[in-house]
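[1] Please find the sequence and the predicted model below.
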Amino acid sequence: MALKPQAPRQQKHLAVLIDADNAPASILEGLFEEIAKYGVASVKRIYGDWTGPQLGSWKKVLLDHSIQPIQQFAYTKGKNATDSALIIDAMDLLYTRRFDGFCLVSSDSDFTRLAARLREEGLSVYGFGEEKTPKPFVVACDKFIYTEILREGAAEPTAGGNDKAQPEPADAPPRAAKPKAQKVPVELIAKLIDDLSDDDGWIQLGVLGQNITKLRPEFDARLYGFRKLSDLIKGQSKRFELQSRGGSASGGESLYVRNRKGGK
């Protein structure tokens, strides 16, 4: 009896691998909210030496998020056996052919070649690390999210104008520092619009965003103080013009952007 072809999966199945030695536990809530934008976290593993006290903040939150801790002893001082264990597991998971992508959570450049290897197999690689992450690892990923922005909202005033600081439990993990807004790369955006736009100078906002990410995997509107790309474009109204168009097959509207004539 011939097997029926399987229907295409609606969401990407992702393997989330966390280097506990190079990622703070304080990002966890924001981390999985971010991952949910890209697919389903089918596998969630975290690697480290759980016999010591240095990973205490991680131990308190693993159960709440159903993350499987993988024990890796530090056999030799100064050598990171955790990295090797994570890489070996990633390759094992790769060859199961069950995943559409990987989320690598670390600020360690040792995973640069792993990210490149996974992409060579046609899988999507999403990197998560601090702004100190070496550039080679950042550009080896399809998309790289700086973990500082994942906790940005935690420091915002509460609704109703009550911005009085609330005391935190003594055993709460330390807050990640709120990142300073960076300068918007308007020249890069303007050049891409020129290169990719139609005869009237317009380009669909989603297409623009995809091409920015191809050139700069770490690009994220939140790094520049905006919630999303459309807000960033609106904030640069002297340089860019935004237009909403309806009449799509799905009934929704699409946003288009072009360089404003004479804008500087």
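    In hand now; what should we look at? On a predicted model such as this, the values are computed, not experimentally measured, just so you know.
[2] From here on, just use CA atoms for contacts and neighbour counts.
    OK.
[3] would you list every one of the helices in this protein?
    28-35, 56-59, 81-94, 112-120, 135-140, 186-196, 205-215, 229-235 (DSSP state H).
[4] and of those, who's closest to Cys103?
    Go through the helices of the chain one by one with C-alpha to C-alpha and the one that ends up closest to Cys103 is helix 28-35, at 7.8 Å.
[5] Run through who's touching the closest one.
    41, 103, 147, 150-151 (C-alpha atoms under 8 Å, 6 or more residues apart in numbering).
[6] Quick check: buried residues in the longest strand along the chain?
    Identified as the longest strand of the chain according to DSSP state E is strand 40-48. Residues 40-41, 43-48 are the ones in strand 40-48 that count as buried (16 or more other C-alpha atoms under 10 Å).
[7] another structure for you, compare them:
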Amino acid sequence: MAADKSERLAVLIDADNTQASIIEGLLSEIAKYGVASVRRIYGDWTSPMLKSWKEVLLEHSVQPMQQFGYTRGKNSTDSAMIIDAMDLLYTGNFDGFCIVSSDSDFTKLASRIRESGLTVYGFGEKKTPSPFVSACDKFIYTEVLRARSSENEAIARKSTTELKNDTRLVRLLRNAVDASSDESGWAHLATVGNTIAKQSPDFDPRNYGYGKLGELVSATRLFETEERLQGDGQSKSIYLRNRREAKKKS
């Protein structure tokens, strides 16, 4: 999915379900997709539980939205975020929303925003329920963002054997290459990436310890790769072909 970095985005953070340690990685990640025109974070700021968030809000220009917990066991933060999101949606001033939470209560909100033609980027921990993940156009796991801020939390790079044994990953890659390939079986890497994004919102090479899709694909050793010069005679593009298909043709 190609991102337009000029798009105006509304960033809404659920402080009750998000760790403050991701803030730098979060905002850097969001900058890949557009401009964070609105940055709001929701929680009960009288609670000592949010102390770590208070220490970073001013530095990163994130506006705290106070929401008292009137009833024990009920998360009033969710309701406040949903109401604000709909108000912002109706202004017509935004191209997309970034919903930062691991809570499945935002599944319907993500679906509703997408129905209005806007892009939804979700951010949450790997424990995030799959309905919320699937309701977003793209979903980024916050473990990746924490690893980016701390070398001690770097995600271990999976070996070729581990990648090949990951049946979901192998099926996803092969299906995307097949769907994007020409008659000779070759597929443009960028097209493969776009196909994967449509099929699996939470796919991210960084979840496997690789910075880019091309690096991950090469590590699987399941595909032939080829660099081709483009029409300008200077820039290059990478193409992939399933090794199994190549053997059949030969």
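    Arrived safely. Note that the structure is predicted; figures quoted are calculated from it, not measured.
[8] TM-score, when you put one on top of the other?
    The TM-score (TM-score structural alignment, normalised by the length of the second structure) is 0.88; 235 aligned residues with a C-alpha RMSD of 1.9 Å.
[9] which one of the contacts of helix 28-35 of the first structure is nearest Cys141 of the first structure?
    Looking across the contacts of helix 28-35 of the first structure and measuring by C-alpha to C-alpha, the closest to Cys141 of the first structure is Cys103, at 9.5 Å.
[10] That closest one against Leu123, yeah?
    No - applying C-alpha atoms under 8 Å, one finds Cys103 of the first structure not in contact with Leu123, separated by 10.7 Å.
[11] Look at the two and report which has more neighbours.
    Cys103 (24 against 19; other C-alpha atoms under 10 Å).
[12] For Gly233 of the second structure, see how far away the counterpart of the more buried one in the second structure is.
    Correspondence of Cys103 of the first structure to the second structure, assessed by TM-score structural alignment: Cys98. From Cys98 of the second structure over to Gly233 of the second structure the distance is 39 Å, taken as C-alpha to C-alpha, to the nearest Å.
[13] Kindly report the same for Arg114 of the second structure.
    40 Å.
[14] Kindly report the same for His60 of the second structure.
    43 Å.
[15] What of Lys248 of the second structure?
    In terms of C-alpha to C-alpha, Lys248 of the second structure sits 32 Å off from Gly233 of the second structure.
[16] Could you do Thr195 of the second structure as well?
    On the measure of C-alpha to C-alpha, Thr195 of the second structure and Gly233 of the second structure end up 27 Å apart.
[17] Which of these two has more residues huddled nearby?
    Thr195 (19 against 8).
[18] List the contacts of the more buried one.
    Taking C-alpha under 8 Å, 6+ apart, one finds 176, 179-180 in contact with Thr195 of the second structure.
[19] Which one (most neighbours) among those?
    Ala176 (22 neighbours).
[20] which residue lines up with that residue in the first structure?
    By TM-score structural alignment, Ala176 of the second structure lines up with Leu192.
[21] now Ile140 of the second structure
    Ile140 of the second structure maps onto Ile145 in the first structure, by TM-score structural alignment.
[22] Count residues in the vicinity of the residue lying closest to its match once chain neighbours are set aside, would you?
    The shortest distance from Ile145 of the first structure to any non-neighbouring residue, by C-alpha to C-alpha, 6 or more residues apart in numbering, is to Phe128 (5.0 Å). By the criterion of other C-alpha under 10 Å, Phe128 of the first structure has 28 neighbours.
[23] What residue in the second structure is paired with Phe128 of the first structure?
    Using TM-score structural alignment, Phe128 of the first structure sits opposite Phe123 in the second structure.
[24] What distance do you get for its match to Pro48 of the second structure?
    For Phe123 of the second structure, the distance to Pro48 of the second structure - C-alpha to C-alpha - is 24 Å.
[25] Same question for Leu172 of the second structure.
    For Leu172 of the second structure relative to Pro48 of the second structure (C-alpha to C-alpha), the value is 43 Å.
[26] repeat for Thr191 of the second structure
    Thr191 of the second structure sits 47 Å away from Pro48 of the second structure, going by C-alpha to C-alpha.
[27] The two - which one has more neighbours?
    Ranked by neighbour count (other C-alpha under 10 Å), Thr191 of the second structure and Pro48 place Thr191 first, with 17 against 9.
[28] What's the match for the more buried one in the first structure?
    Using TM-score structural alignment, Thr191 of the second structure sits opposite Val207 in the first structure.
[29] related to what we said a few turns ago, wait, what's in contact with the match of Cys103 of the first structure?
    Cys98 of the second structure neighbours (C-alpha under 8 Å, 6+ apart): 9-12, 30, 120-123.
[30] how about 7 Å then?
    9-12, 120-122 (C-alpha atoms under 7 Å, 6 or more residues apart in numbering).
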